[in-house]
Structure formats: structure tokens, C-alpha cells
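> this one's structure only:
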């Protein structure tokens, strides 16, 4: 987290994570696309990776012979 100055009112000490300037209300910055993609990959990708790993580690010798056709 860094402190920046407002591009509109030039007040200092505003968090770079802030959506708006607390002094004048101007929008500071939206989340960058790379940050949104990173968050989406963590929320979706990790569970999918774990599920795929679970399927790969499933031991086929545990299945009964009736499952084979």
C-alpha cells in the first residue's frame, strides 16, 4: 500500500487502494485488469486444480470388476 496525492485536489496521503479521494471525491483508480485476472485465477483455478489432481490420484484398482466393460 502506497500513499499518493490526489490528481484533482493535490492533497497527499491518500491510499493507492482508495476508490475515491476522501477530500474531493474524485475517483482515484479502478483495479487494474491484471489484478482482477489474478484474483479470478486464485478463486477459480485453485479449486479446479485440486479437483483435477483428485481425479488423477484416484486409484483405478479400487473399482470393482463390474465397472469395467
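Arrived safely, thanks for sending. Keep in mind the model is a prediction, meaning the values are calculated, not measured.
> Could you use CA atoms for every contact and neighbour count after this?
Noted.
> Not counting residues beside it along the chain, what's closest to residue 15?
residue 3 (4.6 Å; Cα to Cα, 6 or more residues apart in numbering).
> any idea how far the one you found lies from residue 49?
37 Å (Cα to Cα, to the nearest Å).
> Same question for residue 37.
16 Å.
> What are the buried residues along the longest helix anywhere in the chain?
Identified as the longest helix of the chain according to DSSP state H is helix 46-57. Neighbour counts over helix 46-57 (16 or more other Cα atoms under 10 Å) mark no residue as buried.
> who touches that helix?
For helix 46-57, there are no external contacting residues (Cα atoms under 8 Å, 6 or more residues apart in numbering).
> try this one side by side with the last:
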């Protein structure tokens, strides 16, 4: 029973991270400069907090890099 509970909690964390990624992507891609600026500040804060809680993997950095690269095109 404990293994199932741990797996559910891990899945919930992954879903939350994906939801946050989508929120940032939408805000950073917005046409309104004010919304983009706010999203950039929020992203900076989120990255700092995430670094304290969970270290980044190489895969995480590649996802962030690709997202920011394609955002600027």
C-alpha cells in the first residue's frame, strides 16, 4: 500500500510540474509585453525555488533551453 501511495504522490508532482511549465509557456508567449515581463519575473523566482527543492537534470536544462530558444524565434 505504501508503494502505491508513493507512486501516486510522485505522479502528482510530475503533473504539477507540467502544469507549471504550460502556464509559463503561455505567459511568456503572450502578445502583451506587461504579461511577458511578469511571467519572466515569476519564472526567475520559480527557478530559484525549484533549485532548492529539486536539483535540475540535464534533461530539465534542455527543455528550458528549447523553450526559451523557440520563444525568441
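Received it, and whenever you're ready, just let me know what you need. All of these numbers come straight from a predicted model, not from anything done at the bench.
> Give me the TM-score for this pair.
The TM-score (TM-score structural alignment, normalised by the length of structure 1) is 0.34; 34 aligned residues with a Cα RMSD of 2.3 Å.
> Quick check: buried residues in the helix or strand residue 42 of structure 2 falls within?
In this structure, residue 42 of structure 2 sits in helix 33-53 according to DSSP states H and E. Neighbour-count burial for helix 33-53 of structure 2 flags 36, 39, 43 (criterion: 16+ other Cα under 10 Å).
> export those residues to CSV and tack on distance to residue 61 of structure 2?
Putting the buried residues of helix 33-53 of structure 2 into CSV (distance: Cα to Cα, whole Å) gives the following:
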residue, distance to residue 61 of structure 2
36, 21
39, 18
43, 14
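> and residue 13 of structure 2, which of the three is it?
With DSSP: H, G, I helix; E, B strand; the rest coil as the basis, residue 13 of structure 2 sits in helix.
> And for it, the neighbour number?
Residue 13 of structure 2 has 12 neighbours, counted by other Cα atoms under 10 Å.
> Distance of residue 70 of structure 2 relative to residue 5 of structure 2?
37 Å.
> Residue 72 of structure 2 now?
In terms of Cα to Cα, residue 72 of structure 2 sits 41 Å off from residue 5 of structure 2.
> again, but for residue 61 of structure 2
With Cα to Cα as the criterion, residue 61 of structure 2 and residue 5 of structure 2 are 29 Å apart.
> try residue 15 of structure 2
Residue 15 of structure 2 is 15 Å from residue 5 of structure 2, by Cα to Cα.
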